[in-house]
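A.B. asks: Pasting the sequence and the predicted coordinates here, then a few questions.
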Amino acid sequence: MSKRPNKLAFLTQVAPSGYVPGLGRGASGFTTRSDIGPAREGPSAEVIAEAQARRGEEVEVDPEQFQDPDNETGLFAGMAYDDADEEADRIYEAVDAKMDERRKARREAREAEILATTRAERPKIQAQFADLKRGLSAVSDAEWENLPEVGNLTGKRRKLNPREGRAYVVPDSVVLGDRSKAGYENALDPMQQATGGFETPANAGGMVDIVGISQARDKVLSLKLDQASRSSVSNGTSTSIDPKGYLTSLDSVVHKTDAEIGDIKQARALLDSLVKNNRKHAPGWIAAACVEEHAGRMVAARKLIRQGCEECPKSEDVWLEAARLHNTEDAKVILANAVQHLDQSVKIWLAAAELEGDPKAKRKVLRTAVEHIPKSVRLWKEVVNMENSPEEARIILARAVEVIPQSVELWLALARLETPEKAQKVLNSARKAIPTSHEIWIAAARLMEQEAARPEKDEAARQKDYKTVDNIIASSVSNLRRNHVLLTRDQWMKEAEQCERDGSPRTCEAIIKATISMEIEEEDRYDVWKADAESALARNQVGTARAILAYALKVFPDRRALWREAADLEKEHGTRQALEELLSQAVQHCPQAETLWLMLAKEKWMGGDVPGARVVLHQAFDANLESEQIWLAAVKLEVENNELQAAKEILNRATSVAGTERIWMKAAVFERQQGNLEAALDTVNTALAKYPKFAKFYMIKGQILQSQKDIPAARATYATGVKECPKDVRLWILSSRLEEADDKRIMARALLNKARLANPNNDLLWAESVHLEERAGQPNQAKSNLARALQECPTSGLLWSMAVMAEPRPSRRNKSMDALRKLGDDPLILCTIARMFWSERSIEKARSWFARAAKADRDIGDIWAWWLKFELEHGTQEHQQQVIDQCVAAEPRHGTVWPSIAKDVANARKTTRDILFLVAKQLH
């Protein structure tokens, strides 16, 4: 039988190293002195003091080492305190106070700085609301009363007021029971019958009708008030009060705040001191009266101003202020007294005249004033203005210029009232009296211009008078210089513009002729005169600009830019006859200027003078044998007038004489328009042999072949074209469209990709790629291409326009704002925004944005077409005609849809108006 193991044998075994009993049950181990042995003592206090002495350090003394453990006040607390100790303490306290006084200023400054810093970082609540508390002084009583009651904003449940208690619904039984409390019994109970119906102490328990007594009292009071009102009216002692307007009149009452009252009192005290110390100071009396007027004390104000008149009788301001503060009748008396002291004051006489309501009385006062002050121009002008008869006014002015011969205004007024013959004599007398006045010379020139414009004069006499106008202005410049009056060139220019505004263009021109060359170096004349003309035209001074250009053309007759600027001015502001005369002079002085010849021929043609236009072009041929523009203009003239054979002959001669690319292109287009496709192909082939790098020849040939259904030949033509002219974007687009028409969209996409490699950052190619995917029914791919296009061409108005319209309607506005910020006033973006407003039915906004887009670029035909389409749907006949007229005047040539419609063979003979309607019809 085996021996059983002893389960408690571990108690006699040695514990392993690091064993802690009960550690698994959460007990913690600890270490005692017996585990680690005795500790080593540190250095003693003597050893530490000796080491400090060797290092030269001071031995720190414990302040409590001499402290008596039984007495907290020290070891010497039990000693006697005699006079010497008291004197010593007093001396030490005096020394401490002196030291503290010396450091007080710095300590207070440091504490104030610390306090200010603390208050700045953490201000008190009363400091935060100090300005608002000061503003409470201006709050009126009515505003205090209108302040709402403070409610419970804590969101907690309010405690009930024990005085108020809770409110409960009163049952009907209580209401019925209390209903009789407000009434009274007509029948007497037995006790009341015994006492005669009166309440006695014996029956003091009867019912008394308190409500009835109150109503009776109010009734009696109302009757007494009505009786008093009627009696006061009958006695004439009542005031007239408008019940409806009473409250309204209360609004006009000015209520002074405490601050204003304080300011008035302070101002009153200061001004009272001022007028007492210096009683002859007129502004002080006026200010004191104004203060009282502001305070609403009109009686005091009038009293003060009367004292001011007595103390300062020679001050016209005091008298005028007194007249202002009084009513009309009193003001007349005051001004009559003022005239006795200041009979030479023009202001007082004019104020007295203004007080008169009767014109006769006013005229009398003014004439009396003129007698006292005959040298006042203002009084004479007032007297003349009061006269209704021109004859009386003329007599008065004649007397006025005798009294005041140095007044230019009076002389000119007299000349305007006289007949032309007498006016000339008056102006001559004025020139002698005032030789330094340029206004009189200008008035004389204007008078002569008026005489020249009389209808009974013939052309010779009129030209003679105009020459006299020039002589008068020229004489004025020399005479004024002789009298040391030197007006600057800018001053003369302003006078010329004023004459134009007053309806005297010939005088304006005379001033320009006489003074335009002043103060200018000879080499700077051309630039300065051109700038003067542009600035005058910018100020809408057309006559001044015309005069400047006319004089400049006499000095520089060979400058084409001047002739062109003058022609543009006449085209916009003048007549066709004047423009033709100007252009006829221009081509004589500048025969090599092709633009001037073409402008003259066009004006002749537009005026209905077709033979005259042919003559002009014939003369232009003689002066410019190889001019491409003149040849093409001659062809266009003959085509528009149905002279097709003549146009063909001119083209044949042009191809042999000039033979430029455009002439050959025009010859091919002419044959194509006439339906001679084979002749057009022959012409194009001949032209390609001479000019293989001209892209439009490939376009014309490809389009002709495509119209003949010869797709392979057209494809080969476009392939040759893009090889010879890889930078021409239109060739790539036509080639892609050919493949798309042949149902080869993959080839069309490939051609556009290749075109973008040859012409990077081109928005037309990207737009064509987007349209290709849209026509193919791939909106997602079109959107992807548009996003890539905007990344490559971020400043393209065409692509941004497409992006805006591709957005859903709610997000278009944000997209358009992004486009505006990116591109500014791009015409295509402006047109797109107009279309967006159109879709939102904002008619006026859309119209204004269309006008803004058309103004930004008048050469884009699509904008005009969109605008016309909008007006056809929402506008009136007047709006539509306005758009048509502006488009015809602009003659647009570019756009996305416009060129394809305008250059279509079927639309060759159509006008700009017809093309506009066709493009508007095709837009969607």
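C.D. replies: Here it is on my side, so go on. Numbers count the residues shown, from 1 in each chain.
A.B. asks: alpha carbons only for contacts and neighbour counts from here, please
C.D. replies: Fine.
A.B. asks: Spatially nearest residue to residue 423 (excluding sequence neighbours)?
C.D. replies: residue 415 (4.5 Å; CA to CA, 6 or more residues apart in numbering).
A.B. asks: isn't that neighbour right next to residue 429, touching?
C.D. replies: No: with contact defined as CA atoms under 8 Å, residue 415 does not reach residue 429; the gap is 10.4 Å.
A.B. asks: Neighbour count for the two, which is higher?
C.D. replies: residue 415 (26 against 14; other CA atoms under 10 Å).
A.B. asks: Which strand or helix spans residue 479?
C.D. replies: Assigned by DSSP states H and E, residue 479 belongs to helix 459-482.
A.B. asks: For that helix, buried residues please.
C.D. replies: 462, 465-466, 468-470, 472-474, 476-477, 479-480 (16 or more other CA atoms under 10 Å).
A.B. asks: repeat for stretch 912-924
C.D. replies: 912, 915, 916, 918, 919, 920.
A.B. asks: Secondary structure element for the closest residue to the first one other than its chain neighbours, which one?
C.D. replies: For residue 912, the nearest residue in space outside its immediate sequence neighbours is residue 888; the separation is 5.9 Å by CA to CA, 6+ apart. The secondary structure element spanning residue 888 is helix 877-890 (assigned by DSSP H and E).
A.B. asks: Quick one: distance of that helix to the chain centre.
C.D. replies: Computed by CA atoms, centre = their mean, to the nearest Å, the chain-centroid distance of helix 877-890 equals 30 Å.
A.B. asks: Next up, a structure to set beside the first:
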Amino acid sequence: MSANKPNKLAFLSMPAPASYVAGLGRGASGFTTRSDIGPAREGPSAEVIAEAQEKRGEEVEVDPEQFQDPDNEYGLFAGTTYEQDDEEADKIYDSVDEAMDSRRRARREAQEQAELVKHRAERPKIQQQFADLKRGLSAVTDEEWENIPEVGNLTRKKRRREERTYVVPDSVLVGDRGKNEYENSLDDRQQQNGGFETPADSGTLTNFVEIGQARDKILSLKLDQISGTATSGTSTSVDPKGYLTSLDSVIIKSDAEIGDIKRARMLFDSLVKSNPKHAPGWIAAACLEEHAGRMVAARKIIKAGCEQCQKSEDIWLEAARLHNNDDAKVILANAVQHVGQSVKIWLAAADLEHDAKSKKPLEHIPNSVRLWKETVNLESSATDARIILARAVEVIPLSVELWLALARLETPDRAKAVLNKARKAIPTSHEIWIAAGRLLEQEASSHPEKTPEQVAKELEMVDKTIEAGVRELRRHQVLLTREQWLKEAERCEEEGSPRTCEAIVKATVAMELEEEDRLDTWVGDADAAEAKGRVGTARAVLAYALKVYPDRRSLWMRAAELEKSHGTRESFDAILQRAVHHCPQAEVLWLMAAKEKWLAGDVPASRRVLEEAFVANPESEKIWLAAVKLEAENGELMVARELLIRARTVADTERIWMKSAVFERQQGQVDTALETLATALKKFPKFAKLYMIQGQIYQSLNNIPAARAAFAAGLKACPKEIILWILASRLEEADGRSIKARALLEKARLVNPANETLWAEAVSVEERAGGAPQAKAMLSRGLQECPTSGLLWSMAIWAEPRPMRKARSVDALKKSADNPVIICTVARLFWAERKIEKARQWFGRAVATDQDLGDSWGWWLKFERQHGTEEHGEEVRKACIAAEPYHSPRWQSIAKYLKNTGKSTRETLEMVANALQ
């Protein structure tokens, strides 16, 4: 290297600048290594690091403690005393902050929800983006699926060759067939032609019969070789006939299972050696050997366990189980010498005996209730059992079970004496008092020759007995809760003692209750008992509540509903008679009583009930209209008209005027009906149904301008009435003015936003006009404004092609799972797919969700007509009659049709089922 050439590595020996810190530009700091221990060099100071960072343009970190008060280590005010007024001030500030936060919380949460919805709309999930495409895959045909190209392996890795398998050629089978055969004659064709010739049946022609025979021959040869019947002379011990049968009895264990058994055997062996007095270890070890199929080893282990654990009854019982009957007797005989007071040992020994006299070990354990019960069960005659029980209660006087069993076997008179003795022996048992009440009830109802007065007097003794029992138990500090007593009452009802159940309820239902909580608690108890099917308990609770609150209308209504659902017609009528006597101002109770008489066919009695109702409620609109309906349904039209005239004078309500117009219209008196409507509209200009009836009458008379004027006046007076808008739109549509109909519905939606009925009518207008795309667009707009509408979702489901309806129904159920219209639509989809049971279940869910929708009942009956039996259809009819539906579009249109006036619910249901398509 020349002397003039500069050295490029000379800078390594130069000293570092004063402000240089190694690695500082990369965020490093000074550190100390093992080699630096000793005279370790200190790192750069804080001033040097700050200066270097400032030169590089980096932001200098500020020490938060540089402004700390030097005289105060923790804070400026840390030296002051935190007094009570400071704590109170902090609490006031916290409460103010909390109040301000609560005021802003609703607005803040609403804003956050809106931002979340906006974010999800702008950036939806991948699953939402491809939901329509995934649903569209269901419409892909099989041909399109097959035309999708396969994705090849684009990697350059060597593929592993698959091993090829070949079918055995038929020639091999034919050759094996003739392997041991010898042909001693020449072919006829060879003899004739003087030479060899290829057979005609060889070559390309295959003889499948010979191939089958060849397979059979080979299989028989192999079986003969195994069984020792082959010509080779070899013999074996295999039985070919029982070979496959014996294979079924062989338990084949896998290697893993055998390994588990070995490990468990070592574990149990260690357990019994380390703790030989632990009986469960011996039992587990014996069970393991039993599972492994080594019964001799299992019995040997359990025998050793019995020697080590002679006081354990479980190990003796396990030893008896592992041996046969005779050996088990010897084992249990040895067991009773060591565990003589074990009831289980004696019962197991008794089960092994065949002689009944040998099955009575009571002399060894006389204080065992279970042994006494087993001994009684062995007796064939009631007399012997009674004698044994009499002895049992002497030996064990504190057993309630034995006293009750003895009382059940005695005559009524002697049973009373037995229960009295039991009550004295066990004064804290409520079961004995309940048994005494049940005995009195049984004695009162077992003699048919007794008069009703005698029966009633004896049944009163049941109430007195239960009341005395509750007092005595309370005196002996036995305090059962209300819930426990109600459970006892339900048990008595279940076992066939309704009077004892009622007595228990009377004596205990008011316990532990505050006066202001009694009514709600009793109604809740009745509802809970009814839900369990304990109608007698619910009836008793309501009867007691009605005695305490005889003037509560809601309580009488609840009792009447209970009797209507579970009682007889006589009990229902009786409860209604009592109800109207205590609550004469309750119109609904009078109407229920009159309707019950009418349904029973007693029209004069129904009239008498309504007359009494008129006296108690002279200005009641409902009672007047009920009387009119009763007379009109029974053909007394003049009486009905007179009642309406009187009602307009006395009650003078808008509904009475409307019913008067409807009555005249039904009788064909159109002019009278219009006059009545004109008078009514002057009195009640805001009642929309008057305009509806007026417009419909004019429309039936083909007076379109007058009908249009009537509807227009109604819309001006009642713009919030949805049905009035729909009737006006349908009038224009019937007159051929679809554009005007659409305009009316558009205006109606502006006045009544987010109304599903108006949107559904708009969609129907487009469908009737023949514009399917316009109808679908209208339906989409309606679902955007009413996302939970069952009516619109139902229309959307049926608007889809058949393959897409199921996916659409899933979307509908997600939006509104409990909507009865959607549930009914899903049932109809199952119906279309011939899933009969599922469709029946979903129809049941639809009517259970809302029993007032008549169209759901109609669809169900139509379904049962096609796929169900007559019994199924009759069940639907009866349930519909009990529910008395009133709403739904098709149901109302048929029920309010003039020609269907007076039709029953059953007849209306049949017509609705016929009309639905």
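C.D. replies: Good, I have the coordinates. These numbers were taken from a predicted model, which means no experiment stands behind them.
A.B. asks: TM-score of the superposition?
C.D. replies: Aligned and superposed, the two chains score 0.75 in TM-score terms (TM-score structural alignment, normalised by the length of structure 2); 742 aligned residues with a CA RMSD of 3.7 Å.
A.B. asks: sorry, back to before: can you check which part of structure 2 the helix holding residue 479 of structure 1 sits on?
C.D. replies: Mapped onto structure 2 using TM-score structural alignment, helix 459-482 of structure 1 spans residues 452-475.
A.B. asks: so how far does the matching stretch sit from its counterpart in structure 1?
C.D. replies: By mean CA distance after the TM-score superposition for structure 1, the fitted stretch 452-475 of structure 2 averages 0.7 Å away from its aligned residues in structure 1.
A.B. asks: Show me the contact partners of that stretch.
C.D. replies: Residues outside stretch 452-475 of structure 2 that contact it (CA atoms under 8 Å, 6 or more residues apart in numbering) are 427-430, 433-434, 436-438, 440-441, 444-445, 479, 499-500, 503-504, 506-508.
A.B. asks: same thing with stretch 750-758 of structure 2?
C.D. replies: Counting by CA under 8 Å, 6+ apart, 719-720, 722, 726, 745, 748-749, 782, 785-786, 789, 791-792 sit against stretch 750-758 of structure 2.
A.B. asks: so that stretch corresponds to what in structure 1?
C.D. replies: Counting by TM-score structural alignment, stretch 750-758 of structure 2 falls onto residues 757-765 of structure 1.
A.B. asks: Check stretch 883-896 of structure 2 too.
C.D. replies: So stretch 883-896 of structure 2 sits over residues 890-903 in structure 1, by TM-score structural alignment.
A.B. asks: how long is the matching stretch from one end to the other?
C.D. replies: 18 Å (CA to CA, to the nearest Å).
A.B. asks: Name the residues of it that are buried.
C.D. replies: 890, 892, 894, 897, 898, 899, 901, 902.
A.B. asks: and what of stretch 816-828 of structure 2?
C.D. replies: 816, 819, 820, 821, 822, 823, 824, 825, 826, 827, 828.
A.B. asks: Could you tell me which of those belong to helices?
C.D. replies: Under the assignment DSSP state H, the buried residues of stretch 816-828 of structure 2 contribute 820, 821, 822, 823, 824, 825, 826, 827, 828 to helices.
A.B. asks: now those in CSV, with distance to residue 485 of structure 2?
C.D. replies: Below are these laid out as CSV (distance: CA to CA, whole Å):
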residue, distance to residue 485 of structure 2
820, 40
821, 44
822, 44
823, 42
824, 43
825, 47
826, 46
827, 44
828, 48
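A.B. asks: Need the max-distance pair from those residues.
C.D. replies: Pairwise distances across these (CA to CA) peak at 12.3 Å, for the pair 820 and 828.
A.B. asks: three-state assignment of residue 509 of structure 1?
C.D. replies: Following DSSP: H, G, I helix; E, B strand; the rest coil, we place residue 509 of structure 1 in the helix state.
A.B. asks: What residue in structure 2 is paired with it?
C.D. replies: That one, residue 509 of structure 1, aligns with residue 502 by TM-score structural alignment.
A.B. asks: Not counting sequence-adjacent ones, nearest residue to its match?
C.D. replies: residue 540 (5.3 Å).
A.B. asks: mind listing what that neighbour touches?
C.D. replies: 501, 502, 505, 506.
A.B. asks: Could you dump those residues into a markdown table with neighbour count and distance to residue 267 of structure 2 added?
C.D. replies: Converted to a markdown table, those look like this (neighbours: other CA atoms under 10 Å; distance: CA to CA, whole Å):
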| residue | neighbour count | distance to residue 267 of structure 2 |
| --- | --- | --- |
| 501 | 30 | 58 |
| 502 | 25 | 62 |
| 505 | 27 | 60 |
| 506 | 18 | 63 |
